[in-house]
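1. heads up, no residue letters with this:
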C-alpha cells in the first residue's frame, strides 16, 4: 500500500492529486504546520532528515521530492496517458515544466513569502528598518521576477490548453502549486485570463476534488 506523508498547505497536495488521477489506492499520514511559524512539525524528521513533505512510501521504497515522486509513480504505473511520449515536442515540454515547477518557479515565490514575514520576526525596534528592506527587495528584485514568471506561464497557455500540449499531463499537476501560490502572492488580473481559467479548470477536476477531501484544508484552492 502506498503511504503519503502529507503536510497541510504544501506541495504534497499534488501527489494526492496524481494518485487520484491514476486511480491508485493509498493512505495519507497527515502532519500539521505550526500555527505561528508555519513550519513543518519535528515528527517529519523521523521520515526524512530534512523534515520536509511530501515523502511517499511504496512497500520498501521511499521517495522524496515532488518531482521525483511523480516520475516514480508514472514509471511504476505506465499507460496512464499523463506523460507524453519521450522524444516528442510534447515530451520535451513535459520534462521542462516538470523540473521548472520546483527549479525556477518557486524561488521568487519563496522569497516573497520570506520577506513578507521578516518584519514580524525581528525585535520590535528593528521592525521599521526590516519593513523598509522588505519593501525594497520586493519592489526591485522579487516582484519583477514574479511578473516575468507569471507572464511566461500565461504565454505558454496561449500556445496550448495545457503545459505539455493539448492533453492534460502530470506537468500540469506539477505547475499547479506555483500557479496557485503565485495567485495568492500577486492576484492574477485581467491580463492573465489563461492562468485564471487554468485554475478554474483544474479545481473542477473530480480527481482534484477527491485529493482535497483526502488531504484536508488547503488554502491555495
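-> Noted; the coordinates are in hand. Computed from a predicted structure; not experimentally measured.

2. please count neighbours and contacts with C-alpha atoms only from this point.
-> Will do.

3. mind checking the end-to-end distance for stretch 199-213?
-> 18 Å (C-alpha to C-alpha, to the nearest Å).

4. quick one: buried residues of that stretch?
-> Of all the residues in stretch 199-213, those buried under the rule 16 or more other C-alpha atoms under 10 Å are 202, 207, 208, 209, 211, 212.

5. closest one to residue 40 out of these, please.
-> Nearest to residue 40 among these is residue 212, at 19.1 Å by C-alpha to C-alpha.

6. comparison target below:
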C-alpha cells in the first residue's frame, strides 16, 4: 500500500487529493510543523534526507517533490486518466503548468512569506524599524509586482480554457492548486480576478478534494 508522509498545511495535501481522484488505497503518517518556526519536524529526515513533505513510499521507492510524485502516480496508476494524450497541445500545456507551479509561481510567493515574517518579527526597536522598512521596500518594489504579474497571466490563461491544460481537468490543476491557494491566503488573490476565483471554487467542490481534506486534516491555506 502507498504511504504518504503528510505534513500539515503543506504541498502533501495535493498528493492526497490526487490519490483520491485516482481512487487508490493509501495510508497517512502525520507530522506537525513547529508552532514557532513553522518548519517540518526532524523525524521527516528519517524518511528523506531533506526532511520535507510530501514523501510517498511505494514499495521500495521513496519519492519526494510533489510534482515528481504526481507524475509518478499518474503514470503508474492513472491508466490514462488526468493527463492529456501525448503529442497534443493540451499535453504541452499540461507539462508547462506542472513545472510552472513550483518553478515560477512559488518563488515570489515564498519570498512574500519570508518578508512578511521579517516585517512582523520582534526585536530591538531600531533593528525592528530598519528590518520593517527593508521588508516593505522589497515587497513593494519587487515581490508584489511579481505576484501580480503571475496572477494576471494565470487569469488570462483561464480565460482561454476551463482548466490549465485545456477544457478537461488534469493533474496539472492539482499541481497548480497549492500556489493559487497560497496566493488567495496571503498574496492578494481576490474577486478582482474572477477566473482564478472560479477555478478555486471548482476544485474545492470536487468530491475527491473534499475527501482529501477529511483525511489530511485542517488545512490553514484555505483560511
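-> Received, thanks. Note that the coordinates shown come from a computational prediction; the quantities given were computed from them, not determined experimentally.

7. need the contact list for residue 16 of the second structure.
-> Contacts for residue 16 of the second structure were tallied using C-alpha atoms under 8 Å, 6 or more residues apart in numbering; they are 4, 212, 216.

8. so it sits in a helix?
-> Yes - per DSSP: H, G, I helix; E, B strand; the rest coil, residue 16 of the second structure lies within a helix segment.

9. so how far is residue 175 of the second structure from it?
-> Distance from residue 16 of the second structure to residue 175 of the second structure, by C-alpha to C-alpha: 12 Å.

10. residue 185 of the second structure now?
-> 17 Å.

11. which one of those two has more residues nearby?
-> residue 175 (25 against 15; other C-alpha atoms under 10 Å).

12. mind checking which of the buried residues of stretch 199-213 of the first structure land in helices?
-> Residues of these located in helices (DSSP state H): 202, 207, 208, 209, 211, 212.

13. which ones are touching the spatially closest residue to the third one that is not a sequence neighbour?
-> Leaving aside its chain neighbours, residue 208 of the first structure sits nearest to residue 17 (5.3 Å; criterion: C-alpha to C-alpha, 6 or more residues apart in numbering). Residues near residue 17 of the first structure by C-alpha under 8 Å, 6+ apart: 173, 207, 208, 210, 211, 212.

14. try 7 Å this time
-> 207, 208, 211 (C-alpha atoms under 7 Å, 6 or more residues apart in numbering).

15. in three-state terms, label the residue nearest the centre of the first structure for me.
-> Residue closest to the average C-alpha location in the first structure (C-alpha atoms, centre = their mean): residue 177, at 2.6 Å. Here residue 177 of the first structure is recorded as helix under three-state DSSP.

16. quickly note the distance from the closest residue to it other than its chain neighbours to residue 127 of the first structure.
-> Leaving aside its sequence neighbours, residue 177 of the first structure sits nearest to residue 11 (C-alpha to C-alpha, 6+ apart; 6.4 Å). Distance from residue 11 of the first structure to residue 127 of the first structure, counting by C-alpha to C-alpha: 31 Å.

17. helix, strand, or coil at the most far-flung residue of the first structure relative to its centre?
-> Distance from the centre of the first structure peaks at residue 125, with 35.6 Å (C-alpha atoms, centre = their mean). Assigned by three-state DSSP, the conformation of residue 125 of the first structure is helix.

18. what's the local residue count around residue 190 of the second structure?
-> Residue 190 of the second structure, neighbours per other C-alpha under 10 Å, totals 12.

19. again, but for residue 161 of the second structure
-> Neighbour number of residue 161 of the second structure under other C-alpha under 10 Å is 13.

20. thought it was touching residue 167?
-> Yes - in terms of C-alpha atoms under 7 Å, residue 161 of the second structure counts as a neighbour of residue 167; the distance is 5.6 Å.

21. tell me which stretches of the first structure form strands.
-> Taking DSSP state E as the criterion, the first structure carries its strands at 2-7, 26-31, 55-58, 61-64.

22. for those strands, give me CSV that also has mean neighbour count and distance to residue 198 of the first structure.
-> Shown next, in CSV, are those (neighbours: other C-alpha atoms under 10 Å; distance: least, C-alpha to C-alpha, whole Å):
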stretch, mean neighbour count, distance to residue 198 of the first structure
strand 2-7, 22, 24
strand 26-31, 15, 27
strand 55-58, 20, 27
strand 61-64, 14, 27
